[in-house]
Every structure is written in C-alpha cells, then in structure tokens.
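*Asks:* Could you look at this predicted model? Sequence included:
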Amino acid sequence: MTKNNVTADEDARASAVLLDTGNLVLRSPNGTVIWQSFDHPTDTILPGMRFLLSYKGRVMGRLVAWKGPDDPSVGDFSFGLDPDLGMQIVTWHGAKLYCRISVWNGASVSGGTYPGNSSSVVYQTIVNTGDRFYLMYSISDDSPYARIMLDYTGTMSLLTWNSYSSSWIATSERPSGGYGVYGSCGPFGYSDFTGATPTCQCLDGFEPDPMNSSRVCRRVEALKCGSKNHFLRLSGMKVPDRFLHIRNRSFDQCAAECSRNCSCTAYAYANLSSAGTLGDQTRCLVWTGELVDTWKTNNYGENLYIRLGDSPAVHKNSNLVKILPPVVACLLLLTCIALVWKWVRRKKEIKKKLMLRYLSASSELGGKNSDFPFVSFEDIVAATDNFSDSNMLGMGGFGKVYKGILEDDKEVAIKRLGSGSGQDNTRKDVLDWLTRFKIIKGVARGLLYLHQDSRLTIIHRDLKASNILLDNEMNPKISDFGMARIFGGNQQQGNTIRVVGT
C-alpha cells in the first residue's frame, strides 16, 4: 500500500473498510477516502469498478497478470489502452500485441448473457468524458458473483461463482482456443464466434488462397483504380487494426473519404452524440492495405464497409442469400401445386376408366338385345367427328346436340353437357321436409293435370328427378317430353315395342 499526501496523524487514526463490492477503502476520521483498491487494480476488474484507461490523453492503469497459476509476481501479460491509437483496448505479451478486445464506437453500454442460456446479464460500459476514458463491468441483480480476470496465459476471462461446486467457472474467454489471438486468421480473415465453436473465415468477397497453406485470404476480384468498385456492409464485426481516425465527418463524408482514395480498403463510422462525448461527436475510421485482426460475434460489434471489385461473381455471392430463399420457396410451392393437380386429375381419370369398364361389362346395359346398348366415349368422338361444328344440330340450356353415325350406320343424336351443367353449389344442401313435401305435391299436381285435366291426355314415360325443374321459390316444373305419348279421349292403354324411360 502506498501513501500519497497522508500526514502521520491521519495515518494513525485512519480506518480500513472492505465494502460489499470488494473495494478495500482507507478512510480518514472525517470520512475522506485516502486510498482504495479500486484505483489500483492488479489482474482483476470487479463489477462497479472504474478501470481508468487514460486521463487527459495520458495512458493510466494496466492490469498485470501473475507469473504463473500460483506465482503472484509480475507476469508477461498486461491489459490496457493502446497508447498509439488511443481508442482500442488490447492485451500485450511483453511488448508484443497479443489480443485486441474492442475499439470504442461510442456505444457506452454493450452486454450479453453468460452463459448464453442463463438469465445472468453482464454489461460492459466504456465511458469517454473527454478527460477520462474508463471501463466498467456490471451485472444484473439475479446474477451470481462475477469478476473479469487476466490470467497468466494472457486470457481475459469472465468468471462466475458456482455455489454448488464452490469454485469460479469461466463462462467467456478471449482469446478462445487460439481464435482471437492477434492476426490469427491472417489478412482479410476473421474469427467467427457466432457458432458453438470458433472458426476462421474469409471476409465476403475473399477466398482462401490455394497457393498458401497458412491462413491467407485473397480477393475474388482484384481492385482496379479508376473502375467502379462498391462497398459491402458486414454487420456485427470488431473492426480491424491499423486504422486512421478522421475527425469531424458525417457518414456520407466518411464514405466519400474512402471512395475517392484508391488505397482505401474499408471504412467504419459511429455517431458519438449519444455517448456523452465532449468535442468531436463523430468517429470515422478508414483502412489502407490489408485488413488484419477482426472477428464476428453475436453480443456486440458494428458495421464494417469493405471495398470490393465490381465483379458479377461478387454480386452473385453477396446477393445469393437474399435471392435464393424466395426463389426456392416459389419453386417448391409451384411444384406442390402441380403435383396435387396431377394427382387429382389422375384420380378422376382412373375413376372414369373404372366406371366405363364396369358399364361395358354390365349385362344390363351391354347386352346385344338391349334397346340402349352401351357406347364408349371413344365411339361417340368418332361418330361425331370429334364433336365437329358441322355435325352440331342445336344448342340447349345444358349443352350442344350433335348428329352422329355409329359403326352400324345408325344415326343418333348426342347431347354433350356443358361445363356449367353441374349441380348448383348454392343449392347442394339437404332440403328440409316441408320443402320436399311441397315439391312432391307439385309434381303430383302436374301429373294429375297431364293425365286428367289437360285437353290432351299425356303419358310422360320418362319421369325422374333430373326432369323436374325448380324455380327460385322451389316450385316444380315437369320437363323433357321427348318420350311422351298422347292418348285419345277414350283410349285406356297403349303398346310399344321399345323400352323407354329410366
């Protein structure tokens, strides 16, 4: 413990208090804080602790890891603000850059659940007040005890307390499994942390170099200065290292800065007005040359705009994800409709063929001595010359009538029902008893009139349901008198040598 501007009397009467936050505070008798452990971190950041990164442009504290798992002496790894760029937090291995955690984009708060399926939420807060630039972590009320620690291997771990095992459990680590180490995925590559296991991927518009066995990505289409290039937006990215910070630019101005410079390979923009920043309220970053050390994650990130050549292949790759799903969905829908239609049509054809076979084999209709022998549809088509207009005799309410000549040179009249001659769907409901009784009485009165009250006695000889017409009021009318016979006034019976009616 160091003493700064503390008199002997104050030192003699000072008291030390360990707060519930984990902060060890040394107070004078009047309550003034003389010293506190939160201002002098070692390798750990506790929730609520303000880790001061810089003050008035001067880099301040660093976390320093232990030498080993059981050796608390100064180790090789340290964590703090990058003194060269001043906007990103990094981990060093000695004097060498080991891992970049993030670049400040003006978002004062970012967070996520750890582990992913739990209700515990950890918030990372980066605050820039103009003079002070500091980092804080906080946790939700229902979360277990947690702390951020830089261990002796250079890994920044989020540790949560497990009350069942009475131990600290690492729920998030950077870098993880070798991924996230500075430049581990090579130029124009990135560490993908969106899946269950981190992987190295090439940025869109780039592909693995088959001539290089190491992790190197190359452009699908080379850039040509003076030609029309385009910028592709990548979301959820940690922006690359080696950027140039251009001040006081709007988004359009930032994009124009990169667009008119042939050496510019990418840009990123952030509006800092909501972050409480004093002075410049914008952050325009541009890159020239290779894009090194970036990653993609679900919990935080920003938009990175990369420059690509104006190639059809690049356009195809960038738009394939947007175009392919709706096209495939439409094709599948059309295929399903076609299959259903074909199945229904085939079912009807099979049913029709089975009915024709049944009728052809029927001794009742197919006998040679029958007055109404069965005639197949194919024979009817041949007899009417495929229902030629030259053979049409007339047109009725339910279809057209054609003249036909059968194989035995017998002339027949054939009615072909129209497509609209089916049952009216609006009247397909079962009739109630009163309506049916009304129809029956109407038919009976009609027959009584034909047989008794008419001037000419008429025998219908083909009375059936299809020859009973109904008006809107369900009043019956007897129709189709083509087979009717007229009897004389004193005639009681008549003879016929043909079977008629149904």
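*Replies:* Looks like it arrived, so ask away. Numbers count the residues shown, from 1 in each chain.
*Asks:* When you work out contacts or count neighbours from here on, use the C-alpha atoms and nothing else.
*Replies:* Noted.
*Asks:* the longest strand in this structure is where?
*Replies:* Longest strand in the chain, counting residues (DSSP state E): strand 71-81.
*Asks:* Just the buried residues of it, please?
*Replies:* 75-81 (16 or more other C-alpha atoms under 10 Å).
*Asks:* For those, give me a markdown table that also has distance to Ala270.
*Replies:* Output for the buried residues of strand 71-81, formatted as a markdown table (distance: C-alpha to C-alpha, whole Å):
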| residue | distance to Ala270 |
| --- | --- |
| Gly75 | 36 |
| Asp76 | 34 |
| Phe77 | 31 |
| Ser78 | 28 |
| Phe79 | 25 |
| Gly80 | 22 |
| Leu81 | 19 |
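*Asks:* And the closest residue to Thr113 other than its chain neighbours, how close does it get to Arg485?
*Replies:* Leaving aside its chain neighbours, Thr113 sits nearest to Val121 (4.5 Å; criterion: C-alpha to C-alpha, 6 or more residues apart in numbering). Going from Val121 to Arg485 by C-alpha to C-alpha, to the nearest Å gives 96 Å.
*Asks:* here's the one I want to compare it with:
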Amino acid sequence: MASTTLLLVTAVAIIGSARCFAADTITANSAISGGRTVVSRGGNFELGFFRPAAPGGGGDSNTASSHNYYVGIWYKKAVKPCTPVWVANRAAPVSDPASSQLAVAADGNLVLTNEAGELVWSSNVVISGSSLNATVAVLLDSGNLVLRRDDGEVVWQSIEHPTDTWLPGVRLGMNKITGHVQAVTSWRSSSDPAPGMYSLGIDPNGTSQFFLSWNRTVNFWSTGEWTGSIFANVPEMTSHDKYNFEFVATANASYFYYSQQDPTVISRLIVDVSGQARQIMWMPSTEEWMVIWEEPHKLCDVYATCGAFRVCDEKSEPFCSCPAGFHPSSVEDWELGDHSHGCRRNNPLQCHNSSVRDKDGGDAFLLAPGISLPRNSSPAAAAASPSSSAEDCRSACLRSCDCNAYSYGSRCALWYGDLLGLSAMDTASTDDLYLRLSAMDVPSNGCRKRTVVVFVSVASTASILACLSVIVTVLVKMFRRRQRNIRFMQAAAEGGRRGSPAVDGAGGPGAGGGRDPGRAADSNVAASSIRR
C-alpha cells in the first residue's frame, strides 16, 4: 500500500513538473509543434502553427491556399476566422508542422526549426549569464510574446518586430540612439504573410508625422504633424471617444501609441495589402470588422496600387486594368491581392533587336487617352526642350531603349523604367501620354500598312477585270456583226435563186408598170432574214 501511494505521488509530481509552466509558456522542454498551441492567461490570444486561408475560404483550413505553414499569434476569443496579428517566419514557411518546432534553444533564444532540423527563424538576441536554460517565452493577454529570464528581465518581445498589425498599447516609433525605425508592413498578398510593398512608420528625420511608403523609398501619404491631441491629416481621430492617443518625444526615442477605453473592445490598425492604413474594430453583432478610418481615402491615391503599367479606376470593377497592348503579368497573384507585378506588353520591344529596329517592324507609340501621367518621374523626364515638337519628343524617346513612354503638351517629357501610379481621369489632360509598344501591337501602324496593301491589291484586280471586260465586249460585238453579215449574205443568195425564172418570163423590164418583181421579192426576203 505504501509503495502504491509512493507511485501515485511520484506520478503526480511528474505530471506537475511537466505542467509547472502555464499553458501560456514555451520552454526548452515544452516546444510548440504540430497542433499544439499556447494561449495567453486571459484567453485573448493564441500562438501556434497556422496556414493562411485562400481568398473566399473563410479561414477554413480545408481551403488554405498552399502547404506553407507559419508560426503566428491570432485572436483566441470572438474573432472568426483565424486572424493573425503577428507572424514569426514571414518569409520562410515550413511544410510540415508536425516535425517542425518552436522552442527555447540552448543559447536562450526562441528558435523555429523545420522538418529537416534546419534553423528557420530566431529571436536572435545575445543573452549573457549562467542561467540560459531558465529563459522562457510567455504569451501575454496584450498579444505580446516576450522572451525573459527567470528574474523577469525581458530580453526580446514581438511588439518590437511588428508585421502588418499595430495593436493597442504598442509603441511605434524610432530609437534615436540606434536610428532604428519600427514599421508596420503589409502582407505580400492575402495568402502570403511575407513582407509586402507598403509600410507605415515614423519620419526618420525626426518630425512627429508618420508616413505610408512604397518599397520603403516613396512616401505617398502622411499623418501630418502631431497637434497635441491628433495628427493633422487624420481628423477622424476627434470623432471617436473609444481611444486614447499619446505621442512621446524624448532625447532617446520618439513614439506614438493608442489605447482603448473599453478593454473588452477588439480593435487594431493594419496596413492592408492594398496599401491603405485602416483602423478597424470587431463587431460581435455582425461578426465582421468595421472600418473606423482609412487612409488614403481613395484607393487610386495609393502609390503603385495596381503595379507597373496598370491603370487604376475606382469607378470600374475590377479597379485595375491593363492599357491597350498590355496584359496582366500574373492573374493569380492579382486575385490574391498582390498587385506588384502589374502588366506587361503583349509582345516585347524590338529596340534591342537590330534586325528590325530600323525597319517598319520596330517599336511604335500608342496614345493612352484619359490616363494620367506616371507618378514616378525620372531625372531625365524633361530631357527634351520645351520648344521641341511632338515629333522631336517621339524621336528622343525612340532613340533610347530605356524610354518607355513620352508625354507632349505643355512640354516634352520622357519616362524611363516601369510606369507607376497610372490612373483614369475624368477630365482631359493638357499632356498626352504615349506608351511604347512593339509596332505589331499598335493598331494605327498595322492598319495603315495593311490598308495600303489591300488597296493596291484591289486596285490591280479591278484594273485587270476592267481590261478583260472591254476585250470580251469587243469580241462579242465583232462576233455578232460577223454573224449578221453571214446571215444577210445567205438570205440574199437564196432570194436570187428563187427570183431568176420570174425575171426571164416577164418579157423585159417594162412589164408590171416598170417595177422589177424579182428584186422586190429579194428585198423582202433579206429584210425578213435580218429581223429574225
């Protein structure tokens, strides 16, 4: 009996030691793998492996877009379907979560290894001290994953490495000592959490405004400076009493954060794959996200939202289309929300092909009516002088294989590289945009050449037919005249034979009142023959 009791106590101790860390904790001995997850203490967030749902799949794992798996944090309560707010291995998915694992390594870092045991992702911090094995990762109710020592010191946290979501209470700004700027970066597409083209971050030059930027190089929207209560270009901040806003500037850092007056409300700010920044709130009654505000208001004001050589028109569906002579580079990526590939020409340019470059089969230009000028200007955009003619402008672009378009109106401008930011216009522009295409894709050139060929062919054929018609008509008339002469001669000869005896028996020319009856008879026969 005593031995049985001892075994039970031992078993309980073993179970207790296995669960000495709460369900919100990852250690060296309690890795995340397969379907195992950890949940924050209050049940707000969950961490584990997930697979992005395909568009329209509603988050069902059966409709996932690929076999790529990621480690992420998502809402545990209320929000359906699975909505990740942070992803560890954004650009390095694993294919088998059952044989991959997230654990605390021997050096104290939080690491993700794949099915081959290879390192995929790491917190990548230097942890000194003798108690490396005591480092643990804990998922908090704020959605923050922290890596801390046994003494409570935080050595790494996920909120300092945001993905596409800015959660309440999270500071977003710049470390003035290191110059590091935290930025919220969009997904590449709705099913690919890899870093996309759009990001939101504070001005690295030290002002209080935040910029939306494309490819971290082109700023296309600003919050405006902090006024003390709101950002100047976001007046919607004054119309909502559910949030508290705070901007802090010190000698070491500048940052902004927001909090919610009602902690039960689920809200977040995201940088969407479309390039818009959106403050959204979960509505339990309708089970969907409601947009509080979004910037820019017009989707076509987002820089390069449709990609290269693609035209944005908010009045059409879909709102992005390819101009004449172009087709989508990737229809599949576009359906997933990845617009970065834009459009490409139906046929490649012939500028580099010396055999056709200087012939009629080279490159040509097509007028793109109702389309704005590109937003990505080039230093050589105004290479031609203002006094140049339209033909001079065209020739200047044609001489460079890197020139993809020219505009002419108030002045001549040449456009190099991919054309970005094209949009439909309601009013006519003073500058006409001409896109460079292969000559075979320019209808005016092709039609003109075909028209000349067809015209010449038709004219030649008509001339030949006219000549043949004249010849045939002349031959027919000659034939009919010959036939009449033959019939006349035959009739005359036949009449002469019949009239000879009557003449001989008449007794001379004076008989019958001086008329020759035989000659009269011959005339009647001849006339009858001609009428027939």
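*Replies:* Great, that's in hand. These numbers were taken from a predicted model, which means no experiment stands behind them.
*Asks:* Got a TM-score for the pair?
*Replies:* Taking TM-score structural alignment, normalised by the length of the first structure as the basis, the two superposed chains have a TM-score of 0.33; 186 aligned residues with a C-alpha RMSD of 3.5 Å.
*Asks:* quick revisit: Val121 and Arg485 of the first structure: who's more crowded?
*Replies:* Val121 (18 against 13; other C-alpha atoms under 10 Å).
*Asks:* From what I see, that one and Ser110 are in contact.
*Replies:* No: contact criterion C-alpha atoms under 8 Å: Val121 of the first structure and Ser110 do not qualify, at 10.5 Å.
*Asks:* For Val472 of the second structure, grab the count of nearby residues.
*Replies:* So Val472 of the second structure, with other C-alpha under 10 Å, has 12 neighbours.
*Asks:* and it, what element?
*Replies:* For Val472 of the second structure, the element it lies in under DSSP states H and E is helix 443-505.
*Asks:* now Ser17 of the second structure
*Replies:* helix 2-18.
*Asks:* Determine the number of other residues adjacent to the closest residue to Asp522 of the second structure other than its chain neighbours.
*Replies:* Excluding the flanking residues, the one nearest Asp522 of the second structure by C-alpha to C-alpha, 6+ apart is Gly495, at 4.9 Å. Neighbour count of Gly495 of the second structure, defined by other C-alpha under 10 Å: 20.
*Asks:* Gly495 of the second structure and Phe488 of the second structure: what is the separation?
*Replies:* Gly495 of the second structure sits 11 Å away from Phe488 of the second structure, going by C-alpha to C-alpha.
*Asks:* shared neighbours, these two?
*Replies:* Overlap of the contact sets of Gly495 of the second structure and Phe488 (by C-alpha atoms under 8 Å, 6 or more residues apart in numbering) consists of Ala526.
*Asks:* how about stretch 482-493 of the second structure: buried residues?
*Replies:* Going by neighbour count (16+ other C-alpha under 10 Å), the buried part of stretch 482-493 of the second structure is 488, 491-492.
*Asks:* For the longest strand of the first structure, which helices and strands make contact with it?
*Replies:* Here strand 71-81 of the first structure touches strand 51-55, strand 63-68, strand 88-93, strand 146-150, going by 3 or more C-alpha pairs under 8 Å, 6 or more residues apart in numbering; DSSP states H and E.
*Asks:* Kindly recompute the last result at 6 Å.
*Replies:* strand 63-68, strand 88-93 (3 or more C-alpha pairs under 6 Å, 6 or more residues apart in numbering; DSSP states H and E).
*Asks:* between those, which gets nearest to Pro325 of the first structure?
*Replies:* Closest to Pro325 of the first structure of those is strand 88-93 (C-alpha to C-alpha; 38.7 Å).
*Asks:* Just the buried positions in the closest one, please.
*Replies:* 88-92.
*Asks:* Dump those into a markdown table; add distance to Met395 of the first structure as well.
*Replies:* As requested, the buried residues of strand 88-93 of the first structure are exported to a markdown table (distance: C-alpha to C-alpha, whole Å):
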| residue | distance to Met395 of the first structure |
| --- | --- |
| Gln88 | 89 |
| Ile89 | 91 |
| Val90 | 92 |
| Thr91 | 94 |
| Trp92 | 97 |
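*Asks:* circling back: how much space is there between the residue nearest to Thr113 of the first structure and Arg147 of the first structure?
*Replies:* 13 Å.
*Asks:* for Trp92 of the first structure, same thing?
*Replies:* Distance, Trp92 of the first structure to Arg147 of the first structure, by C-alpha to C-alpha: 20 Å.
*Asks:* So what's the residue count around Phe326 of the second structure?
*Replies:* When neighbours are counted by other C-alpha under 10 Å, Phe326 of the second structure registers 18.
*Asks:* Next one: it from Pro193 of the second structure, what distance?
*Replies:* Distance from Phe326 of the second structure to Pro193 of the second structure, by C-alpha to C-alpha: 29 Å.
*Asks:* what packs against the helix or strand where His327 of the second structure lies?
*Replies:* Element membership of His327 of the second structure, judged by DSSP H and E, is strand 326-328. For strand 326-328 of the second structure, the packing partners by 3+ C-alpha pairs under 6 Å, 6+ apart come out as strand 343-345.
*Asks:* Past the strand it packs on, which element shows up next along the chain?
*Replies:* helix 354-357.
*Asks:* Okay, buried residues for that next one please.
*Replies:* Using 16+ other C-alpha under 10 Å, none of the residues of helix 354-357 of the second structure count as buried.
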